[in-house]
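> Here is my input, please return the structure:
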Amino acid sequence: MGNSSKFMKGIMLGAIVGGMLSLLDKNTRQSVFQNCRERKDKIVHLMKNPNIVVEQVKETTGKMKTTFEQVNEDVTFITEKVKEVTPQVVEIVQETKETFSSEKSKIDE
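The predicted model follows:
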């Protein structure tokens, strides 16, 4: 267990050192700071306006419900069509079997 703990610490330390070294590049540093500012502004905006998140969740839930209902209707429709077609298919297969059987018996004679 001790070796595993050292391994994880080594990975974390390596990630931190690598991240710090990448910040030596001016363009990378500016990009990271810009992204952090944008994320902070968005989080502050959402914290001040939680109704936005609630509306987005409601909208997404509504879309998922509509999609589920459409899929359910499609499955029901296909199931009904399969039930309608199945007796016809069974009849065609039976007729084909009988035709081949009668043809075979004619050949055997």
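> rest of the way, CA atoms for contacts and neighbours
Will do.
> what's the longest helix in the chain?
Secondary structure assigned by DSSP state H gives helix 50-108 as the longest helix of the chain.
> Show me how far it is from its chain's centre.
22 Å (C-alpha atoms, centre = their mean, to the nearest Å).
> here's the other one to compare against:
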Amino acid sequence: MKKNQFWKGMLLGAIAGGAISLFDKDTREIMKDNVQKSAKNVYKIVRHPGETAAKIKSTIEQVSEDFSYIAEKVDEFRELTPQVTEIIKETKDTFTKSDDSEGLEDLLEDKVPND
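Just a heads-up that it's a prediction; the model follows:
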């Protein structure tokens, strides 16, 4: 029975690539800073889970409110679109009729002899 070694190879390749990238001093410093920030955040979450839960709840509520607002505006836009379309058609018709009548008057003036 053959085993699929793809994921194992991917994991080992990622580890090797990460280790090789750490030969660069700037990369090591950046990684050190990122690990320290992440550790502080994890420590804060573990020490104050209620505060973190409150922030998550607040964020979810804000996203929900934002989504509701966007949905409301989309509904308003859907209701408004036919009205705007009708106004545009009426305006176009008005200008088209105006242009046609002016064109007709010009034709009549050209055809009617001046006395």
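> Contacts only, for the spatially most central residue of structure 1.
Taking C-alpha atoms, centre = their mean as the criterion, residue 64 is the residue nearest the geometric centre of structure 1, at 12.2 Å. Not one residue lies near residue 64 of structure 1 by C-alpha atoms under 8 Å, 6 or more residues apart in numbering.
> so what corresponds to it in structure 2?
Alignment note (TM-score structural alignment): residue 64 of structure 1 maps to residue 67 of structure 2.
> Now for the residue mapped onto residue 39 of structure 1 from structure 2, how many residues are close by?
In structure 2, the residue matched to residue 39 of structure 1 (TM-score structural alignment) is residue 38. Look at residue 38 of structure 2: counted by other C-alpha atoms under 10 Å, it has 12 neighbours.
> and if you look at residue 32 of structure 1?
13.
> Point me to the helix or strand that includes it.
helix 26-48 (DSSP states H and E).
> From the contact counts, what lies against that helix?
Contacting helix 26-48 of structure 1 under the criterion 3 or more C-alpha pairs under 8 Å, 6 or more residues apart in numbering; DSSP states H and E is no other helix or strand.
> Could you check how far that helix is from the centre of its chain?
Worked out by C-alpha atoms, centre = their mean, helix 26-48 of structure 1 lies 29 Å from the chain centre.
> again, but for stretch 39-51 of structure 1
Once both centres are worked out by C-alpha atoms, centre = their mean, stretch 39-51 of structure 1 turns out to sit 27 Å from its chain's centre.
> what's in contact with it?
52-53.
> 7 Å - rerun?
residue 52 (C-alpha atoms under 7 Å, 6 or more residues apart in numbering).
> now swap in stretch 27-37 of structure 2 and tell me
Contacts of stretch 27-37 of structure 2 (C-alpha under 7 Å, 6+ apart): 21-22.
> at 6 Å instead, please
Stretch 27-37 of structure 2 has contacts (C-alpha atoms under 6 Å, 6 or more residues apart in numbering) with residue 22.
> relative to helix 50-108, how tilted is the helix holding residue 32 of structure 1?
For helix 26-48 of structure 1 against helix 50-108, the angle by axes from the mean of the first three to the mean of the last three C-alpha atoms, to 10 degrees is 100 degrees.
> Tell me the buried residues in helix 26-48 of structure 1?
Counting neighbours by 16 or more other C-alpha atoms under 10 Å, one finds that helix 26-48 of structure 1 has no buried residues.
> Kindly report the same for stretch 50-64 of structure 1.
For stretch 50-64 of structure 1, it's none, nothing buried (16+ other C-alpha under 10 Å).
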